[in-house]
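J.: here is a sequence with its predicted model. Questions after.
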Amino acid sequence: MNGWILAATLLLGAGLTAALWGVATGPLRRRVVAQNLSTAVACPGLLLLAQGYDRPSYVDLALVLALLGPVGTLVFARLLAPELAEDPPRAQGATRAAAVLGAVVVVAVCGATGPGRAMAKLLLTGVLLIGGNLVASRALTGAAQRPGGWGRGPLPWTKP
């Protein structure tokens, strides 16, 4: 077992266990945040496994997950907007920690991969992962705190 696989095992084991616990227990706001952060843990885990097993197809899976994970969070939150307005999620610390984790993993795997097409795909995955989770987290807190909830007024990440 090499270091990449060990890091992926630790990351996926701890991160997905915490996300599963958050989804399975507690108030709705914790479940929404845990669902969003599960993508932020699974995607870097797949990047580490791709490097450890030398399987570029895992990077493709991480790219798709980084694209669709935040979209799923927004759809989930859109359907539960009235409940979230009563008890808004607060996840700034967890979202920042997940963004830093994603950035560290992407930079480490990019350093091991070297320049080329694979590095461009890794960087795109990192941008989608970090940006998508930050936007989804901001939209969750902004939509829940705005009077009228979703679908009224400006988007949460734009200035009024």
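T.: Sure, I can see it.

J.: C-alpha from now on. contacts and neighbour counts both.
T.: OK.

J.: from the centroid of this protein, which residue is nearest?
T.: Taking CA atoms, centre = their mean, the centroid of the chain lies closest to Ala40, which sits 2.8 Å from it.

J.: try this one next to it:
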Amino acid sequence: MLAAAIPVLWGVTTGPLLRGVVAQNFATSVICLVMLLLAQGYGRPSYTDLALVLAVLGPVGTLVYARLLAEEDDKVPPQSRPATILTVTATVPVVIASCVAAGPGRAAVKVALVGLLLIAGNMTASQTLSGAYREPGEDRHG
């Protein structure tokens, strides 16, 4: 978790606001994956519930910020694609391992749902953030 905190802190503290939003979305995804691993490692199903809540609220928060920042004139578009690819690449093995460790049943379904929400939320947020950037003088409504 500390290794992921360094690029997140760098993204939040430097550059345009949209880069900070990308970093926030990435941090939410990392925390969700860590919660899934901790849930299996310590045998605490409540950590899976926390990961589920974060998987829903994280991308929603990113979409809200992207909407609020859509009028900002940032000179550099956010680079959300690498963070999305990294998140999806990390989510698949963590979710598969957590589902196997949880065994068949409701817990495995919950873990799989967290994984699907993380992937779908990150892909949606990435597309939205890419669309929130506009060239100076470009009309965004057509």
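T.: Thanks, I have the structure now. If you're wondering where the values come from, they're calculated on a predicted model, not measured in any experiment.

J.: related to what we said a few turns ago, which strand or helix spans the closest residue to the residue nearest to the centre of structure 1 other than its chain neighbours?
T.: Among residues not flanking Ala40 of structure 1 along the chain, Ala98 sits closest, at 5.8 Å (CA to CA, 6 or more residues apart in numbering). For Ala98 of structure 1, the host element (DSSP states H and E) is helix 92-113.

J.: just tell me the aligned range of that helix in structure 2.
T.: Taken onto structure 2 by TM-score structural alignment, helix 92-113 of structure 1 occupies residues 81-102 there.

J.: which residue ranges of structure 2 form helices?
T.: Ranges of helices in structure 2, per DSSP state H, are 2-13, 17-42, 45-68, 80-102, 106-132.

J.: what does the shortest one correspond to over in structure 1?
T.: Aligning helix 2-13 of structure 2 against structure 1 (TM-score structural alignment) gives residues 13-24.

J.: could you do the third one as well?
T.: Under TM-score structural alignment, the alignment places helix 45-68 of structure 2 onto residues 56-79 of structure 1.

J.: for that stretch, buried residues please.
T.: Neighbour-count burial for stretch 56-79 of structure 1, counted by 16 or more other CA atoms under 10 Å, picks out 58-63, 65-67, 69-74, 77-78.

J.: returning to what we had before: gap between the match of helix 2-13 of structure 2 and the chain center?
T.: With CA atoms, centre = their mean, to the nearest Å as the basis, stretch 13-24 of structure 1 stands 13 Å off its chain's centre.

J.: how many neighbours does whatever residue of structure 1 lines up with Met123 of structure 2 have?
T.: In structure 1, the residue matched to Met123 of structure 2 (TM-score structural alignment) is Leu134. By other CA atoms under 10 Å, 19 other residues sit near Leu134 of structure 1.

J.: ok, and the closest non-adjacent residue to Leu134 of structure 1?
T.: Thr95 (6.6 Å).
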